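S.K.: coords please:
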Amino acid sequence: MSLSNSQEGVCAMLSHSMIEQIKCRYREFRREPSAFFWVMFMPVLFMIGLGFAFSSPHFETYGIGYIKSSGATPWVETIEATLTKDPQVKLRTETETELQKLMMRGEIALILKIPADQNITYELDTANPEAVRAQRHVDDVLQRASGRKDSIGTTVDSIKVEGGRYVDFLIPGLLGLSIMTSSLFGVGMTIVSNRKENLLKRYLATPLRAYEYIISHLFGRMMVLTAEFFAVMITGWLIFHFKVYGSWPSFVLFSILGAGAFTSIALLCAARTKSIPMISGLTNMISLPMMMLSGVFFSKNNFPDWLRHVTNFLPLTALNDGLRKIALEGLSIQNLGFETAVLSAYLIIPALITARLFKWF
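M.R.: Got it, this is the predicted structure:
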């Protein structure tokens, strides 16, 4: 047999080995019942819960605790009737002790005391933004009911901003979070578990190379990504009428790039790790800060400027920002140079390091 024929046979054998490993990744996912819950149903439950909680089509409502004065004057009755009619106010009349408990539980934003002498007292935590908004709204309602007139006339024109709802902001963030968690925990835990059970050691007697094993995990994540991608997007479309205003191919490709980046990070974490507690600690140490800092549930603009600039280089920040720019701003992947560069770096650099450091046992 010639040298060229032998090389072709080796290449075919290596390709067959890689294909079999990709099939193994699929079987591992299919045979783990909990994987379906965490990958498909958990992001959907988050989306439904937060979407309904923070996407009211009308206005924000405030729980207001009300302590009525002992003497019910016509003025007090007028104030009480005014607040009762306001659709943004949910009035709770209890004893002061009971209202304090309700405030600690977060069921009311402030306590309103209305004595007969027309000197209203607001009791609230000024460090609580919701309580401050509630106080301003209630005070505005009461002042207008008492005859106050604005010195400057104003008009409010209600417009509909496409992609401006909270749920439109939330869904790309939840998709990014789902991609991160399934990649980090799914890949890392699987490799370390196989190493601990000496399954990886047996591959030394096969033609399988380390880089082929690594690539099989990258392809395996693509199958998992397909499941979670369709679960999140179809649910968002059916329940919240979520739309992608940009290019669908760009949205899909950028999701794949994000999955590849986090899979590469997971492979690096598991390259030589031998215990489940260690890989669990590493993945939590990586994922938890990004869950808080990468703008999954709220905008990064709430952070100081210096911290916001640092978080821009986190892979989850790049993934979320890119998905939102495609979905909400109508951009394509060609317009996401910075985000694409960040995710590409997290894909290539950890993968190259893993190929050098990876140990079968």
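S.K.: When you work out contacts or count neighbours from here on, use the C-alpha atoms and nothing else.
M.R.: OK.
S.K.: Please enumerate the strands of this protein.
M.R.: 62-68, 89-93, 110-114, 121-123 (DSSP state E).
S.K.: now what about the shortest one, what contacts it?
M.R.: Strand 121-123 is contacted by residues 110, 111, 112, 113, 114, 135 when judged by CA atoms under 8 Å, 6 or more residues apart in numbering.
S.K.: Scan the residues you listed and report the most crowded one.
M.R.: Ranked by neighbour count (other CA atoms under 10 Å), the contacts of strand 121-123 have residue 110 at the top, with 27 neighbours.
S.K.: can you give me the helices for the stretch 101-250 of the chain?
M.R.: 129-145, 166-196, 199-202, 210-240, 248-269 (DSSP state H, counting those that start in this stretch).
S.K.: Mind putting these into a markdown table with distance to residue 12?
M.R.: Below are the helices of the stretch 101-250 of the chain laid out as a markdown table (distance: least, CA to CA, whole Å):
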| stretch | distance to residue 12 |
| --- | --- |
| helix 129-145 | 64 |
| helix 166-196 | 25 |
| helix 199-202 | 21 |
| helix 210-240 | 13 |
| helix 248-269 | 25 |
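S.K.: closest one to residue 316 among the ones you listed?
M.R.: Proximity to residue 316 (CA to CA) singles out helix 166-196 among these, at 6.6 Å.
S.K.: tilt between the closest one and helix 210-240?
M.R.: Interaxial angle, helix 166-196 versus helix 210-240 (axes from the mean of the first three to the mean of the last three CA atoms, to 10 degrees): 150 degrees.
S.K.: Quick one: residues contacting residue 360.
M.R.: Counting by CA under 8 Å, 6+ apart, residue 360 has contacts 195, 200, 201, 203, 204.
S.K.: just the buried members of those?
M.R.: 195, 200 (16 or more other CA atoms under 10 Å).
S.K.: Now the second one, please; I'll put the structures next to each other:
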Amino acid sequence: MALGLGIAFRERPTERAAVGVERGSVAERYAPALGRSSEVELEILSPDSAEDAIRRGEIAVLLTGRDVLTYRYDPARAESRSAQLVADRVVQRAAGATDRVPSVQDRDRRPGGRYIDWVLPGLIGMNLMSTGMWGMGFGLVQMRQKKQLKRMSSTPMRKRDFLLAQILARLSFIVLEVPPIVLFAWLAFGVKVQGSLAALALVITLGAMTFAGLGLLASTRARTIEGVSGVLNLVMLPMFVLSGVFFPASRYPDALQPVVQALPLTALNDALRAIYNDALPFSGYAGELAILAAWMAIGFLLSLRFFRWQ
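M.R.: As a prediction, this is how the structure comes out:
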């Protein structure tokens, strides 16, 4: 996913505005200035071809008009609105207009500003959720199917010790799950951790324990792989959609935000991005850590309550 998304949303040169000028119109006098602009990709069109080009979306804006310069474009298209502004700025300056307010354009790229910088923490969070819950759920059900849990019920082992051991055992897989993603993103796309590596490790560990606990809860009574698969999908699917893995969770309506922000994957993704991209101090993501800790405690305590050896 990191490779595919990194390539699909890679950094590209600034796209030029596709501007058409209708031959024989008053706009043709501004064609030389538009052609010299590095922001414009100019095309001179006959009246018939101009109509077809604007209808098919081959150009974003058409400059035409017999007596008055006319911009023809679809205001519902964002690229058309942008192209109209670019073309008008070139035309006005070609006619001698000057900026009334002096300004400077700051085009420096900020760390963490690319899509791959933003989405990578979400991929790490999604990976921790998926492997923690699926690995824990499948492992426990397989032990139940093979009668291993039934044998353990005759030993002095307590449920809490067994369940805690399962959660702690999952932590050993973090070394195999997270560092390869972080290293690959750094080597392939230059994605760097802007904050503390120790804080990142803490959040990842807490997130892994949280979802391992939820995986335990989902499998405390399940007897078959099909049964636990249904429960895990029911739990994880809302988080895949709502928790801001591939796009910001803030896009959802305000009425839904309390639910979205209370989800453990939302808290994990926000905390990871606070460290990965923003280098925030502990106070910047303490609320997210509290949500994760609460979900971890709920998952473990309810697992103790409902778990059965057989």
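S.K.: Got a TM-score for the pair?
M.R.: The TM-score (TM-score structural alignment, normalised by the length of the second structure) is 0.79; 300 aligned residues with a CA RMSD of 3.5 Å.
S.K.: ok so, going back, would you mind telling me which of the helices of the stretch 101-250 of the first structure is nearest residue 27 of the first structure?
M.R.: The closest of the helices of the stretch 101-250 of the first structure to residue 27 of the first structure is helix 210-240. By CA to CA, the value is 9.8 Å.
S.K.: Check which residues of that closest one are buried.
M.R.: Using 16+ other CA under 10 Å as the test for burial, helix 210-240 of the first structure gives 210, 212-222, 224-225, 228-229, 231-233, 235-236, 240.
S.K.: before we move on, what about stretch 189-200 of the first structure?
M.R.: 189, 190, 191, 192, 193, 195, 196, 200.
S.K.: residues contacting the fourth one?
M.R.: Residues in contact with residue 192 of the first structure, defined by CA under 8 Å, 6+ apart, are 270, 273, 274, 275, 276, 279.
S.K.: Now that we have the residues you listed, can you turn them into CSV and tack on distance to residue 151 of the first structure and neighbour count?
M.R.: Shown next, in CSV, are the contacts of residue 192 of the first structure (distance: CA to CA, whole Å; neighbours: other CA atoms under 10 Å):
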residue, distance to residue 151 of the first structure, neighbour count
270, 66, 29
273, 69, 22
274, 72, 18
275, 70, 14
276, 67, 17
279, 64, 23
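S.K.: Show me which of those is closest to residue 150 of the first structure.
M.R.: For the contacts of residue 192 of the first structure, the closest approach to residue 150 of the first structure (CA to CA) belongs to residue 279, at 61.7 Å.
S.K.: List the contacts of that closest one.
M.R.: Neighbours of residue 279 of the first structure in contact, by CA under 8 Å, 6+ apart: 188, 189, 192, 269, 270, 273.
S.K.: What does the last one correspond to in the second structure?
M.R.: Under the alignment by TM-score structural alignment, residue 273 of the first structure pairs with residue 222 in the second structure.
S.K.: and that match, how far is that from residue 141 of the second structure?
M.R.: Note on residue 222 of the second structure: its distance to residue 141 of the second structure, by CA to CA, to the nearest Å, is 6 Å.
S.K.: measure the equivalent of residue 137 of the second structure over in the first structure to residue 178 of the first structure for me?
M.R.: In the first structure, residue 137 of the second structure lines up with residue 188, judged by TM-score structural alignment. Per CA to CA, residue 188 of the first structure is found 15 Å from residue 178 of the first structure.
S.K.: if we can go back for a sec, and which of the buried residues of stretch 189-200 of the first structure is nearest to residue 94 of the first structure?
M.R.: Comparing these against residue 94 of the first structure with CA to CA places residue 189 closest, at 52.1 Å.
S.K.: burial of residue 24 of the first structure, as a residue count?
M.R.: Residues near residue 24 of the first structure, counting by other CA under 10 Å: 15.
S.K.: Can you find the partner of it in the second structure?
M.R.: Checking with TM-score structural alignment, residue 24 of the first structure has no match.
S.K.: can you pull the contacts of residue 24 of the first structure?
M.R.: Contacts here follow CA under 8 Å, 6+ apart; on that basis residue 24 of the first structure touches nothing.
S.K.: hmm, try it at 10 Å
M.R.: The neighbourhood of residue 24 of the first structure, defined by CA atoms under 10 Å, 6 or more residues apart in numbering, consists of 18, 30, 216, 217, 220.
S.K.: for residue 58 of the first structure, same thing?
M.R.: So residue 58 of the first structure contacts 87, 88 (CA under 10 Å, 6+ apart).
S.K.: ditto for residue 249 of the second structure
M.R.: 241, 242, 243, 256, 257, 260, 261, 266, 270.
S.K.: correct me, but residue 190 of the second structure touches residue 120?
M.R.: No - using CA atoms under 10 Å, residue 190 of the second structure is not in contact with residue 120; the gap is 11.6 Å.
S.K.: who's more crowded, the two?
M.R.: Set side by side, residue 190 of the second structure and residue 120 show more neighbours around residue 120, with 26 against 12, by other CA under 10 Å.
S.K.: Identify the residue of the first structure aligned to the more buried one.
M.R.: Checking TM-score structural alignment: residue 120 of the second structure goes with residue 171.
S.K.: Give me the distance from stretch 34-46 of the second structure to the chain's centre.
M.R.: 35 Å (CA atoms, centre = their mean, to the nearest Å).
S.K.: buried sites along it?
M.R.: 34, 35, 39, 40, 41, 42, 43, 44, 45.
S.K.: And stretch 47-66 of the first structure, by the same measure?
M.R.: Those would be 47, 48, 51, 62, 63, 64, 65, 66, for stretch 47-66 of the first structure by 16+ other CA under 10 Å.
S.K.: Quick check: the gap between the match of residue 137 of the second structure and residue 314 of the first structure.
M.R.: 19 Å.
S.K.: If you map the contacts of residue 279 of the first structure onto the second structure, which are still there?
M.R.: Counting by both residues aligned by TM-score structural alignment, their matches' CA atoms under 8 Å, the second structure reproduces these contacts from these: 188, 189, 192, 269, 270, 273.
S.K.: If anything else comes up later, I'll come back, but that's it for now.
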